[in-house]
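Q: only geometry, no sequence info:
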């Protein structure tokens, strides 16, 4: 995930300050801003890691079960809202990265590899093509 918006970075800095105050995940070493490298960025209100729940999705290729955390996604969505970023989610950075790589390379397999997906079907949700690119490709093909 790439978080580059200044307000989002400020919100993350504020959150890390709260974690420091509460002593959650501290290592006592200056590296990693004083946090343990393995500690979770987003935690429950008690400073513990979220439990992962199974998600069931029906894809074009058939049913798929995977693990994720709804609460974690909600936390990132709230973080984006607090930073004043509309439409942000836990996958916004992945979508932006996928779109930029696709626009730069035109190669969906590069996007698939970059996102770490075993199947191209898994990458489809991250791929959007703007109308200008479609028009350019059509004109180039003629």
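A: Done, it's in. Since the structure is predicted, the reported quantities are computational estimates derived from the model, not experimental observations.

Q: Every contact and neighbour count from this point should use C-alpha atoms.
A: Noted.

Q: Please name the residues that touch the residue at the greatest distance from the centre of the chain.
A: In the chain, the residue that sits farthest from the middle, by CA atoms, centre = their mean, is residue 142; the gap is 37.5 Å. With CA atoms under 8 Å, 6 or more residues apart in numbering as the criterion, no residue contacts residue 142.

Q: put this beside the first:
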């Protein structure tokens, strides 16, 4: 984790402690309640997960859970920063692609993204023209 990320997370923890959102009387976890959600809404409540269903390539129905309100919040943050068309998944795609371009083993990338199967992760990885050129040279 980068130093900048650590500082941002600490600022968020300090903010929660100041507002007494999800705190405990214990000192562990910097005073946060370990059973509380880490990311809370502006009003101090946990975001709810909604069950969603997607049909897989083999026809089976896969159920997953998503916090639509968090996705909307992330989109708004990106929009205010001037990043058009950005989403939380765009960041995941960038991470997966960057790890792949940095020669991180393909078996490691799904674990980084929280995927149980490599084939799920392959959809996130974008191959750059430079990577294609290297592959063509190796094929000669």
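A: Looks like it arrived, so ask away. Being a predicted model, the structure only gives us computed values, none of them experimental.

Q: Quick TM-score on the pair, please.
A: Taking TM-score structural alignment, normalised by the length of the second structure as the basis, the two superposed chains have a TM-score of 0.70; 137 aligned residues with a CA RMSD of 3.4 Å.

Q: related to what we said a few turns ago, against residue 60 of the first structure, how distant is the residue farthest from the centre of the first structure?
A: 32 Å (CA to CA, to the nearest Å).

Q: again, but for residue 107 of the first structure
A: 22 Å.

Q: the more surrounded of those two?
A: residue 107 (11 against 8; other CA atoms under 10 Å).

Q: So which bit of the second structure is stretch 125-141 of the first structure matched to?
A: Taking TM-score structural alignment as the measure, the second structure aligns residues 123-139 with stretch 125-141 of the first structure.

Q: Would you tell me which helix is longest in the first structure?
A: helix 6-22 (DSSP state H).

Q: after that helix, next one along is what?
A: strand 53-59 (DSSP states H and E).

Q: how many degrees apart are the next helix or strand after that following strand and strand 53-59 in direction?
A: Scanning forward in sequence from strand 53-59 of the first structure by DSSP H and E, the next helix or strand is strand 62-68. Using axes from the mean of the first three to the mean of the last three CA atoms, to 10 degrees, the inter-axis angle of strand 62-68 of the first structure relative to strand 53-59 is 150 degrees.

Q: Return the set of buried residues in strand 62-68 of the first structure.
A: Within strand 62-68 of the first structure, no residue qualifies as buried by neighbour count (16 or more other CA atoms under 10 Å).

Q: Could you do stretch 26-44 of the first structure as well?
A: 26, 35-36, 42-43.

Q: wait, what's in contact with residue 89 of the second structure?
A: So residue 89 of the second structure contacts nothing (CA under 8 Å, 6+ apart).

Q: does it count as helix, strand or coil?
A: helix (DSSP: H, G, I helix; E, B strand; the rest coil).

Q: hmm, back to that, quick one: contacts of the match of stretch 125-141 of the first structure?
A: Contacts of stretch 123-139 of the second structure (CA under 8 Å, 6+ apart): 92-94, 96-97, 100-101.

Q: Now the buried members of the residues you listed.
A: 92-93, 96-97, 100.

Q: Rebuild the residues you listed as TSV, extending it with distance to residue 136 of the second structure and secondary structure.
A: Converted to TSV, these look like this (distance: CA to CA, whole Å; DSSP: H, G, I helix; E, B strand; the rest coil):
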residue	distance to residue 136 of the second structure	secondary structure
92	27	helix
93	24	helix
96	22	helix
97	19	helix
100	17	helix
